[in-house]
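Chemist: mind looking at a prediction? Sequence and model below.
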Amino acid sequence: MSTPPLRIRKAAVLGAGVMGAQIAAHLTNADVETLLFDLPAKDGDPNGIVLKAIQNLTKLSPAPLADKSRAASIIPANYDQHLALLGECDLVIEAIAERIDWKRDLYAKIAPHLKKDSILASNTSGLSINALADVLPEHLHEHFCGVHFFNPPRYMHLAELIPCAKTLPEVVSGLEAFLTTTLGKGVVIAKDTPNFIGNRIGVFSMLSAMYHTQALGLGFDVVDALTGPAIGRPKSATYRTADVVGLDTMGHVIKTMDDTLPDDPWHQFFKAPEWLSGLVAQGALGQKTGAGFYRKVGKDILVLDPAKRDYVKETGTVSDEVAAILKIKAAPERLAKLRASADPQAQFLWASLRDLFHYTAYHLAAIADNARDVDFAIRWGYGWKQGPFELWQDAGWKQVASWINEDIAAGKAMSNAPLPDWVLDGRDGVHEARGSFAPSIGGLRPRSENPVYKRQYFPDRILGETPNLGSTIFETDAVRFWHLDADIGILSFKTKMNTISPAVLDGIQQAVTHAEQNLAGMVIWQFGEPFSAGADLGAASASLAAGKIDEFEQGVNLFQQTSMRIKHALVPVVSAVRGMAFGGGCEFQMHSAKTVAALESYIGLVEAGVGLLPAGGGLKELALRAAQSAIGGDVFGVLKNSFETIAMAKVSASAFEAKELGLLRATDTVVFNAYELLYVAITEARALAERGYRPPLPARAIAVAGDTGTASFKASLVNMLEGRFISPHDFEVSSRIADTLCGGVVERGSLVDEQWLLDLERKHFVALAQMPKTQERVMFTLKTGKPLRN
């Protein structure tokens, strides 16, 4: 008999600090009823500390809440009055300060109130889970573990799951499934060692970079130029990351390593550099205090110069030689040239990577089950494109291992600890299609067999893995139509940023026809982000520049008819959205039978930003939805939200916010784990087909706000124009948006059909596209990727 799934109806988070409050926010995002606990306030409302933390959630950027209204769903509580409420909770997450004595005291206090089968988890970033378990009653050991979220918990994919010695296997697997599907996390099972996997390797990488910064006399801004996107890491690189994390927090994590890893061969380096300690002593703790390694003065970003003990203007750039080396695509050649170069920047990169490889290989057996978990922990927790083992294997395992050995023998490495025997056993790496190296078995460990991963048709890949690309139905230069299951087709675009070109429109039409004739349904899904950046403006501008106005209008008409083809297909067309869905991409999903959107979907009809209006049926669809939802026939009242959204080119900050903006329907599905998106979309398409799906009837009696509605919108625009909040061309664009949404020059309450609204869209779009101000905006955006206000 299989283990029943873990059901979490209600949760509690203990500690309303930065992490605790944001964990509570993300549980609430996922519709988990959540209590947030902290100490009672000394004055006023006993829940004052928690209430302040909840209020602060609505102000933070990036936003912890998928929409601000969810803040009201978090239940405030305090330890003096509300401990009995813990008896209602299936999951309790402790997220107080990293003091083992404080955590133990809290556990002793709450233990009598926990129900027998509830799970207690600590969000500690590195304290021993077994040591924390000691204070708990014996029966709670089986339901206790570490669950370490990375900051900010809504956005960082990694969650480390750390069992204690007695944690039941079904608790671990159940939590893994809950974290994966409900909260959208990438779960790595870590061993109970200090700082676990992500911070053990990630913080060492930063310490190594700091050591070599000093040894080679490089500036902090130079090191950040070297250790950011130039080598596949986030823009925050090394020292900006430290500023974001907080230099006091960074110092604390380093001290934890110093205190808890006395036998580590690299122990002598587990000390905060003098300049880091000096900044902390001065109260310069990074971003939260306005100064750390960097300080912003006016519009200038200044960087600390340790020699001058003062901030100076940023001047750090990658040298020409190193820049040329980093452009080499072949990883073995790139790393060989870095090692051979006398340039201090090249030597810094080689030395930092060498010591990272050395440290990670030496400690693999102690901290993780296998090499895959280490690489995923660093990729998901620190935002690297490749983990340390992937970088090493990609650069040539045997050659790099011999170089590391040479440097150890020559005393150049940070430690003289020998490489493990398995590194030098003749292998070509640690990752293969069959699995990743696990020291405990001396062989390859395949991926987890937890049933939750059957929902991921295309999980995040590790080096050496090849995906099952399914069977191709047809393929062109612009699209591929294929399937994994014989009855549901999948359409994927092949254009840059998945933009929509005439060839993509043709591909959609062809796919719908094939699906109607041969399949139960189809899904529009992309292999990566974005879903679509919208219409290919460059292609459209070419025909316009050539004066082919009729051809240009025919192209717009084809776009509209393709949207309508999606909407009225005889089989369900489901859009699977993640990342950006702009312009035409947004319009296609609006016309789908259903949209399945990842939580982190950024959806918008952004054409006003380039002096145009949506003309792929988006305005038509908003007008139709307004008519369908208007209470008492007040269409204009419903359209106010839509007009503001389109005229201001608003983009949702989440899938939930897209519902608030009217760009997703209330009935559309939100998925928290983007790797489960295709599975859910196919399931939804099949469910619609099984229910005997029929497309909606053509709408022939749409009540519109008419010319009085347009006049009302224009009146507000005049005030904005006179106040110089908008330009004359903004007024022109917004007026045409208003005219389309309101149904043109007809009386209020007039009934029109969908084609009438499409014709209005197309007329205004073509007119705007011929205006010099719009053409300036389009060209500027194509060149810079930024909007122009002219």
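Modeler: Yep, that arrived. Bear in mind the structure is a predicted one, so any value in this text is a computation, not a measurement.
Chemist: contacts and neighbour counts: CA atoms only from here.
Modeler: Fine.
Chemist: what's around residue 659, how many residues?
Modeler: Counted with other CA atoms under 10 Å, residues neighbouring residue 659 total 17.
Chemist: what about it, distance to residue 671?
Modeler: Per CA to CA, to the nearest Å, residue 659 is found 14 Å from residue 671.
Chemist: now do the SS call for the residue nearest in space to the middle of the chain.
Modeler: Nearest to the geometric centre of the chain sits residue 155, at 5.1 Å (CA atoms, centre = their mean). With DSSP: H, G, I helix; E, B strand; the rest coil as the basis, residue 155 sits in coil.
Chemist: residue 677 too?
Modeler: State at residue 677, reduced to three classes by three-state DSSP: helix.
Chemist: how about it, what does it touch?
Modeler: 456, 576, 577, 596, 597, 598, 671 (CA atoms under 8 Å, 6 or more residues apart in numbering).
Chemist: let's bring in a second one:
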Amino acid sequence: MTTIRTAAVIGSGVMGSAIAAHLANVGIRCLLLDMVPDSLSPEEEKAGVTLQHPNVRNRLAANAIAKLKTTNPAPLYSEAFAQRITPGNLDDHFGRLAEVDWIIEAVVENAAVKQALLQRIETVWKPGTVVSSNTSGISINAMAAGCGPELRKHVLGTHFFNPPRYMKLLEIIPGRDTDPAIVASMVRFGEKTLGKGVVVAKDTPNFIANRIGTYGLLVTLQEMAAKGYTVEEVDAVTGPAMGRPKSATFRTLDLVGLDTFVHVAQNVYDNVTGEAERAAFEVPELLRGMVARGWIGEKKGQGFYKKIKGPGGSEIQALNLATMEYAPSRKVSGAAIEAAKAAKGAGEKLKALLAAGDRYSELAWNVLKRVLVYSAERLGDIAESIADIDNAMKWGFNWEFGPFETWDLIGVARSVQRMENEGLTVPAWVKEWLAAGNGTFYRRAEGAIFYASGGSFAAQETRPERISLKALKEQGKVVKTNPGASLIDIGDGVVCLEFHSPNNAIGSDILAMIQQSVDEVRRNWRGMVIAGEGRHFCVGANLMLMLMEAQDEEWDTIDFMIRQFQSSMMLLKSLEKPVVAAPHSMTLGGGVEACLPADRIVFSAETYFGLVETGVGLIPAGGGCKEMALRQSKLLAGVPDADLQPLMNKVFETIAMAKTSTSGHDAARLGYMREADSVVVNPDFRVYEAKRQVLDMDAAGYVKPAEEKFRVVGDTGKAVLQMAAYTMKRGGYISDHDFLIASKLAHVLSGGDVPEGTLVTEQYMLDLEREAFLSLCGEPKTQQRMQHMLATGKPLRN
């Protein structure tokens, strides 16, 4: 297997620098090279330096690295990771390419430029080094044609989707001479180290995702022009109603840039031979005209949409294609759209959209049928398997279902019949597949997924690191379940506790399952993982229920709910078997408190982790305050005279300001990550890694640490925290109610009205949490905050 510890990226533009950032994210030291500037910047002229100064010669790469720290969304998991990228230039540092394990070119999308660069790379290339191109559609074979046979074995395409940190898809494109062992190794490296969903594409124009995605968008434009749909109507149909992102068609075009899209479409038009396919990729005059006007999307402030800022706020306007003038964007409604909105789940939404029978159903069907047929036509040309095509569209374009999964969903035989009735030619292999008695392109059996391949079903390749809770449940591996959570056997004597209530909010069902799971694991299992496969891990406790009880002044009920939450977290913490939490995405409030009692936390790289209760006028009361105070005390264990106050000041600021990590790695900055905690980059590997750590602890003879009293800062520390809050209030940064919440938080975190250095129990701290929480629930302004959050999803400042 190819070992990659160091890399070089050539080209420090948007993609090149973002690829370098993601390499730095996963611990790979990277050299970033660009051209030597031919003139001084105004700042350099003022400083009196010359073109020969190293800072001037490395300016393009250095500026790109600096920009990574301010770009939004952030390309880096942590700003500190920028130190892993070294700036350089193509004149002075080209020879250093011989020192790295992987060279990635990310220069301008021009075949001649890329070909010349590869030939220059060959002059310093170290045998064994992988060389790849981050091209979105230029032929790898043509690019490497002028290179020697040994280098060609090591050349391939690695097409990252933008932005590389966040987009799951990585297309790997071998050339005809690429060593298959290197391809296999890079696939594995892409999955395990880079955290990507990898598909292997053929060396054809635009590869897989951009080929089908561009075709689908052009088909949509053709249908729009033929039937007179508006920009808003098309986006209302081609977004979530069809299992596509909210950006739908035209917001996506504006984000990508119409100039970029035209270039991508033109690449297919110029490089395919079939007349029908060439015609499908002919760029409409509408797009060319908009590009000529400079209306290319968000980067120029207008495209199919334009944001107008006024005294009353911003207004989104949409382009009227008949007049080429902008007008306020209007909401679209119709039977099909309303039916899709009412349906539950992406699959049901699509079926409802297609079944309604109005002009919006017609738009959806006329676009969908052509995309499905085109995808089937391109099988074997752009990819070897339907699974690679489906995954490319899901991971690269954020479709809920790939083309062949969609076909299964709507009924293959029925839809093929309708397509043929409407004059569409369906590929022969699809009709042969149906004639052989197959009703779907995929089937599940014994926990494995099989897909149509060469006239029969082939097993989809699985990785042992990919543990699917959904598949395990289908195999009957559920040990216990209720409407809010399930306990699932994930093998080797380990179970996984999965939350699956709406938004994975913690309510009585989840708490009951935690209590049952602790008892079950204590008697029958080696340990437990806490993880899920929902959109988010857990967004906190059931706020709606809490608000209803507060408005009804059911204080005993709220007290019972908090006690139940606290006792459940303490049961997790006191379990005599190892527990590892594996959060992902939004992990907020009570979700954090469900992780903190675990022996270890395996964060997904994309975990947004924080105790955010102050945003709804409350404080953490499920053990969050107690755990954070306990952790600070433990950091100074054995040093009784050490000053605990600075650590508590930071915790107070983090919780009072509802700070949330911007990544799994960033949780360390906020004090949520311990030395034994870790981060996994590929979210599909989270459960496996958490299970592995459970087994490691069990094999090492796990012994639950005994509960001990811990030191608090007491009344003097509380005064320090409250003074900080008072200063914020006097400065106008926080409201009176914010100050009240902060004062309650300070009281809890400091350990209440006890002398500095007092040793307290965990239960004592839990009681403080509960008392403060209850008192805040009775505050009208807190209830207003809770109501506003439930209604808008945004915090209220009152």
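Modeler: Now that the structure is in, tell me what you want to look at. It should be emphasised that the depicted structure is a prediction, and the values quoted were computed from it without experimental measurement.
Chemist: superposed, what's their TM-score?
Modeler: TM-score of the superposed chains, computed with TM-score structural alignment, normalised by the length of the first structure, equals 0.93; 769 aligned residues with a CA RMSD of 2.3 Å.
Chemist: and the contacts of residue 677 of the first structure, which is closest to residue 663 of the first structure?
Modeler: Nearest to residue 663 of the first structure among the contacts of residue 677 of the first structure, counting by CA to CA, is residue 597 at 11.4 Å.
Chemist: aligned counterpart of the closest one in the second structure, please.
Modeler: The alignment partner of residue 597 of the first structure in the second structure, by TM-score structural alignment, is residue 603.
Chemist: number of residues surrounding that match?
Modeler: Neighbours of residue 603 of the second structure under the rule other CA under 10 Å: 27.
Chemist: what do you get for the one 5 residues further on?
Modeler: The burial count assigned to residue 608 of the second structure is 25, neighbours taken as other CA under 10 Å.
Chemist: that one contacts residue 658, doesn't it?
Modeler: No. Between residue 608 of the second structure and residue 658 there is no contact under CA atoms under 8 Å: 11.7 Å.
Chemist: for residue 621 of the first structure, give its distance to residue 789 of the first structure.
Modeler: Using CA to CA, one gets 27 Å for the distance from residue 621 of the first structure to residue 789 of the first structure.
Chemist: more neighbours, those two?
Modeler: Neighbour totals were compared for residue 621 of the first structure and residue 789, and residue 621 leads with 19 against 15 (other CA under 10 Å).
Chemist: right, and the more buried one touches residue 592 too?
Modeler: No. Applying CA under 8 Å as the test, residue 621 of the first structure and residue 592 come out as separate, 11.2 Å apart.
Chemist: which neighbours do these two have in common?
Modeler: With CA under 8 Å, 6+ apart, residue 621 of the first structure and residue 592 have no common neighbours.
Chemist: which stretch of helix or strand covers the alignment partner in the first structure of residue 19 of the second structure?
Modeler: Matched across to the first structure, residue 19 of the second structure falls on residue 23, judged by TM-score structural alignment. Using DSSP states H and E, residue 23 of the first structure maps to helix 18-29.
Chemist: how about residue 340 of the second structure?
Modeler: In this structure, residue 340 of the second structure is located in helix 335-342 according to DSSP H and E.
Chemist: quick one: that helix to the first structure mean distance?
Modeler: For helix 335-342 of the second structure, the mean deviation from the first structure after alignment is 4.6 Å (mean CA distance after the TM-score superposition for the first structure).
Chemist: list the helices and strands that helix packs on?
Modeler: helix 346-355, helix 359-378 (3 or more CA pairs under 8 Å, 6 or more residues apart in numbering; DSSP states H and E).
Chemist: buried sites along it?
Modeler: 335, 336, 337, 338, 339, 340, 341 (16 or more other CA atoms under 10 Å).
Chemist: would you mind measuring the gap between the ends of stretch 216-233 of the first structure?
Modeler: 21 Å.
Chemist: what does stretch 327-339 of the second structure give?
Modeler: 27 Å.
Chemist: with stretch 278-296 of the first structure instead?
Modeler: Using CA to CA, one end of stretch 278-296 of the first structure lies 19 Å from the other.
Chemist: show residues contacting it.
Modeler: With contact meaning CA under 8 Å, 6+ apart, stretch 278-296 of the first structure is reached by 220, 239-240, 242-248, 301-304, 311.
Chemist: same question, stretch 353-372 of the second structure
Modeler: 212, 215-216, 219-220, 223, 233-234, 237-238, 241-242, 334-337, 339-340, 403-404, 407, 419.
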